[in-house]
Structure formats: C-alpha cells, structure tokens
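K.L.:
dropping the sequence and predicted coords here.
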Amino acid sequence: MKINTETKLIGLIGYPLGHSFSPLMQNAAFERYLLNKIYIPIEVSPENLETVVKGISKMNFDGFNVTIPYKIDIIKYLDEIDEYAKCIGAVNTVSIKNGVLKGYNTDGIGFLKSYKQNTGTKIEGKKVFVLGSGGASRAVSMTLALDKADKIYICNRTYEKALALSNDINEKVGECSVAVPFFHEDMKTAIDDSDILINTTNVGMFPNIDFSPIDKDLLNEKLTVCDVVYNPKKTKLLQEAEEIGCETVFGLSMLLYQGAEAFEIWTEKKAPVDLMLKILEDGLKEN
C-alpha cells in the first residue's frame, strides 16, 4: 500500500502498549480490502491524554481504539456516546466523522461472542464471578447482565470500586449483581456458587507471566474459567484451571471479536475474522 495524503489513520491509545497485537490484526484486515488505512499505536501518558485526543480530532484519523487505562477517562473528551457504551460507562472504540468523535464499546460483545463460540453455551441463567472493576470489567459485566446472567459477583482489591460497579449494574439493568470483598473466604463462597469465572484485570499479562489474579485453591473443576489477557495465550490462571479440570476460554478470542466489531464500525465492511485470527496466532508464536 502506498502512503499518501489520502491515507487514513486509525490509532490505539493506551499506556503502556508494548503488549498489543491489535496493529497486526487491523492492518492485515485493511490490506485484505485494499483500504488506504493504517493502524498505529499511540502510547500516551495520563497528563497528555486530552491534548492527544484533541490533536487526533484535527488530523487525518478515521478513529481509534482505547485500552488500559483510559476506557473510562476517554469519555469526557468525546462528542457523542453510543447508547450501549453509555450504559456500560466505558469506551474502547471511537469513530471520527466530520470532526465528530463518537464512542462505542466492543469489549462486551467481543467477550460474549468468544464465550459462546468456545463453549457452545449461553450466559442466560448462569452465575458469574468477575475479577476486576475497570473498563474491561464494566463492559463484560454489564453485557452479562443484559444477556440475563442470573447473578454477577464483582470482586476487586479496592472494595469500593467493586461496589460502585455492582450498584451501577443493578440500577441500569436489574438486581443481579453483588460486590465481593477481596478476602479469601468471601471469594471462595462466591466462586463456589458460580458457574463461570472471568479475569478482567491485567494480572498475568506479558512480561509478568508467572502471576495469577487469585490463588489456585479458590478454583474448582465445575467452573468455566475465562481470561481477557491474551499474551501469553495461556495465562497462569488458565494453566492452573486446566490442571484441576476446568473448561477454559482464552483472551485471544475476545481480542479477535472485539477487534472485528471495531473494524466494522470504521469501515462498514464485514471483518475478515479468519484472517485476523491467523495473524493474532502467528503474532503470539513470534512473541
């Protein structure tokens, strides 16, 4: 592809960004359709977030993704928010049309597609234990509630953050969420009552691959254990879950489907999912 004055940019805003495979996946998808677009990482320190977003709005950008730690903070710098993203309270995808920045959230949809594709089962009626209360957790947890999960336990090291998210779910969707203190016995009681456990934190992400967000003895063989961390493909949490007989769902699948949704927002074309998956898997092998 020739880069010229007509080339449209799409970025990834976060800090840090050394772990991201999104540029590989999205650029391959653009090339498949011969689109004159380039996806670039934009590592932004917190004090510069507003300045960078304002600059992007005046440049040749079609949009950008947002990752840790800005999925909530980004909202105050946008012109419009999609109703689904507004309900979630977090944004991971932004489109720019005629200078208007509109926020979306594809994380929740990405997780849901990943879960259903890998397990062949529905969320409806299930009890779910969610680790974390940041932007990814908001997207996943709110989507679980909208998809009629029976109960959603939210657990975070800072209990007040778990409580705030749990209350938000109950107010917006219905009484289905409970905040859980980050203490062994409280967590064990909730996990023993759950069908699914989801890690939405970045614990276990490369290069800190020897860490798990919870102790192995909190797991039990009846759980389906999911991790949003995709690098490494099999985190320590998932390794330990498999050792005791749990069904597991890798984070790479969620990355794929949330990225495919974002691609379709920017291009209004069907995402080449098979190609995007191959690129992600190849990238992990080389990492």
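P.N.:
Nice, I can see it. Numbers count the residues shown, from 1 in each chain.
K.L.:
okay, CA-based contacts and neighbour counts for the rest of this
P.N.:
Will do.
K.L.:
which residue ranges of the stretch 151-287 of the chain form helices?
P.N.:
For the stretch 151-287 of the chain, applying DSSP state H, counting those that start in this stretch gives helices covering 159-172, 184-192, 236-243, 251-267, 273-286.
K.L.:
tell me the angle the fourth one makes with helix 236-243.
P.N.:
Between helix 251-267 and helix 236-243, the angle comes out at 130 degrees (axes from the mean of the first three to the mean of the last three Cα atoms, to 10 degrees).
K.L.:
try this one next to it:
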Amino acid sequence: MSELTLPFTRDRLGTREMCELILHSGQVALRDINAGELPFEYSANKATLVPGPHGPILEGTPRFGPGYILIKALVSQEHTFFSLINQLALRVVDARVRLDGICGNVSGGMIPGFVLKLYLSHLYGGPVYYFYAREMRKEHGSREMLVGVDNTPFIKEGMNFGDVEELVNNAQTTCNAALTLRASGFRCTHAITILDYANSAAKIQREAINLTQISLVTLPELLAYARDVGKWPGPVIDDYLSYLESPDDWAARNQEAIIRTLQQKEEEHHG
C-alpha cells in the first residue's frame, strides 16, 4: 500500500519548528505557583486533606505539579497532528529502521500509531501492519492484551513491531508493551514517541531490555525553546524543571499550594 491521501512532505523540520508547532497548539501549560496560581492535579494523585492541630494537612501521596502537557489532544488539530506524525515517520526512516508494523499503546498511542503506520507504508513502499496494546500500565501481559493480532494471517510471529506512545515519561508502559510483544512471539526493537521527557530513569529501563527510543522532540528541548521565545517567565520554567527533577521534593516545598487546590476542589464539589 503506497497510496497516501494525508498531507505529506519529505522535507525535515528543525527541532525549533517542531517545538513551535507543539507550543502553538495550546496543549502545554505552565502555572506560576510562586505568584499564587494553583498547581495541576494529576490523575495519579492519592492525597486527601485531614484535620490537623493547626488546620488541614495532607495525607497520602500528593501528585500535583506546575505543568500539564496533553500531547494526545493534538488529534483534534489536523495540521499540527499530521505534520508531527509525518516528521516522526521521517525520523524512523532516518534511523534506518525497517519495521513490519506498529503497535499503538492505549490510549495515547493508538491514533498516532495508526497514522504513523500509514506514513511509513508510503515511505517504505509496502505494507506496514497495525494492532494495539491495552492495559500496559501495571505490568507486561500476554498475547490477549494485543488487539488485532489473532485470526489475522498476514501478521506473523517474528515480525518487528515498533511500540508507539504520544509521549514518554518514566517509560513503564513503553517497556511493558515491548516485553508483551516479545512474550507474544514478536520482535520489538524500537519505541517511538512524539515527546520524550528524557527521564534518566526511563533511559535505564529501556537499556535494561535493549529497547531503542526514537523521539521527535525532548521536553528539555521544548522548554529551552519556550524560554528563548519568552513563552513563560524563566522562574516559571525553572520551577517546572525542578518538579521534573524530583516531584516529591517539589510537593514538599509547595504543600500550602496543594492544600489550597484540594480545598477549592472540595468547595466546588459541595457547591
């Protein structure tokens, strides 16, 4: 399958151009916590407020931070989304990787993965197959977690499938998917993503299972570009970088702001 009706170019964009596309999308937000703005509450938050001798205190594991990045939301912005996936396909080809197929990682990697396989099919001049992996958050699973594999005669064991996510932070789901693919009889030599947080712990995890990451932009590159163009004040970017370095230390320094966030949430819940 070499026909392609999607927007396509063989011209490579520079890192700054791709950073501009991502920032212009509006799906990257930073808050000035030191100026009184409230932090974002992440889905993994397990903290609650309990009464204390001098007011409410935090109990549990707070998961709050000064930044929020929603790369998966780019699917609604066709120009940006197709441009980035087009560039990601070129990046795969430039890495001299020949994949038999793509495995989209639920949920953020499903649509990028499917569109990536269309671009790669055009660039390779031949078929690139697709299926998706579900429930990869906790641990790697079995073949039943791979949807679209069974009763599909053209997908064969031994084929090399790249694992796709829209962004990679700690690489847990990335590595789980790679191990699931391998345990199911496939090869998985590469993980592919739009935005890589360039987390050192993630790098160690990937190296431990001999998995190579292909990424379009790293978070340090994105934040450096944001600083250069004055998207946010330097101290706001520095605060987010300090969060990325140690979320627990950041939470300890910003307990007052986290408590105010939970209090506001309770007030909204009770009307």
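P.N.:
Noted; the coordinates are in hand. This is a predicted model, so every value here is computed, not measured.
K.L.:
quick one: TM-score?
P.N.:
Superposed pair, TM-score by TM-score structural alignment, normalised by the length of structure 2: 0.41. Supporting alignment: 152 aligned residues with a Cα RMSD of 4.6 Å.
K.L.:
nearest to residue 37 of structure 1, out of the helices of the stretch 151-287 of structure 1?
P.N.:
Shortest distance between residue 37 of structure 1 and the helices of the stretch 151-287 of structure 1, using Cα to Cα, is found for helix 251-267: 9.8 Å.
K.L.:
tell me which strands and helices the helix or strand harbouring residue 86 of structure 1 is in contact with?
P.N.:
Using DSSP states H and E, residue 86 of structure 1 falls within helix 83-88. Helices and strands touching helix 83-88 of structure 1, by 3 or more Cα pairs under 8 Å, 6 or more residues apart in numbering; DSSP states H and E, are strand 100-104, helix 135-146.
K.L.:
now residue 63 of structure 1, nearest residue through space, not along the chain?
P.N.:
residue 95 (4.2 Å; Cα to Cα, 6 or more residues apart in numbering).
K.L.:
so the one you found lies in a strand, does it not?
P.N.:
Yes. Under DSSP: H, G, I helix; E, B strand; the rest coil, residue 95 of structure 1 sits within a strand.
K.L.:
tell me who's in contact with it.
P.N.:
Neighbouring residues of residue 95 of structure 1 by Cα atoms under 8 Å, 6 or more residues apart in numbering: 62, 63, 64, 101, 102, 103, 265, 266.
K.L.:
quick one: it from residue 255 of structure 1, how far?
P.N.:
Using Cα to Cα, to the nearest Å, residue 95 of structure 1 is found at 18 Å from residue 255 of structure 1.
K.L.:
cool, and residue 113 of structure 1?
P.N.:
In terms of Cα to Cα, residue 113 of structure 1 sits 11 Å off from residue 255 of structure 1.
K.L.:
one step back: reformat the helices and strands packed on helix 83-88 of structure 1 as CSV; add mean neighbour count and distance to residue 49 of structure 1.
P.N.:
Shown next, in CSV, are the helices and strands packed on helix 83-88 of structure 1 (neighbours: other Cα atoms under 10 Å; distance: least, Cα to Cα, whole Å):
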stretch, mean neighbour count, distance to residue 49 of structure 1
strand 100-104, 21, 15
helix 135-146, 26, 16
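K.L.:
so which of these is nearest residue 38 of structure 1?
P.N.:
With Cα to Cα as the measure, strand 100-104 is the member of the helices and strands packed on helix 83-88 of structure 1 nearest residue 38 of structure 1 (18.3 Å).
K.L.:
ok, residues contacting the helix or strand containing residue 191 of structure 2?
P.N.:
Under the criterion of DSSP H and E, residue 191 of structure 2 resides in strand 190-196. Taking contacts as Cα under 8 Å, 6+ apart, the residues outside strand 190-196 of structure 2 that touch it are 71, 84-85, 88, 161-169, 174, 178, 211-219.
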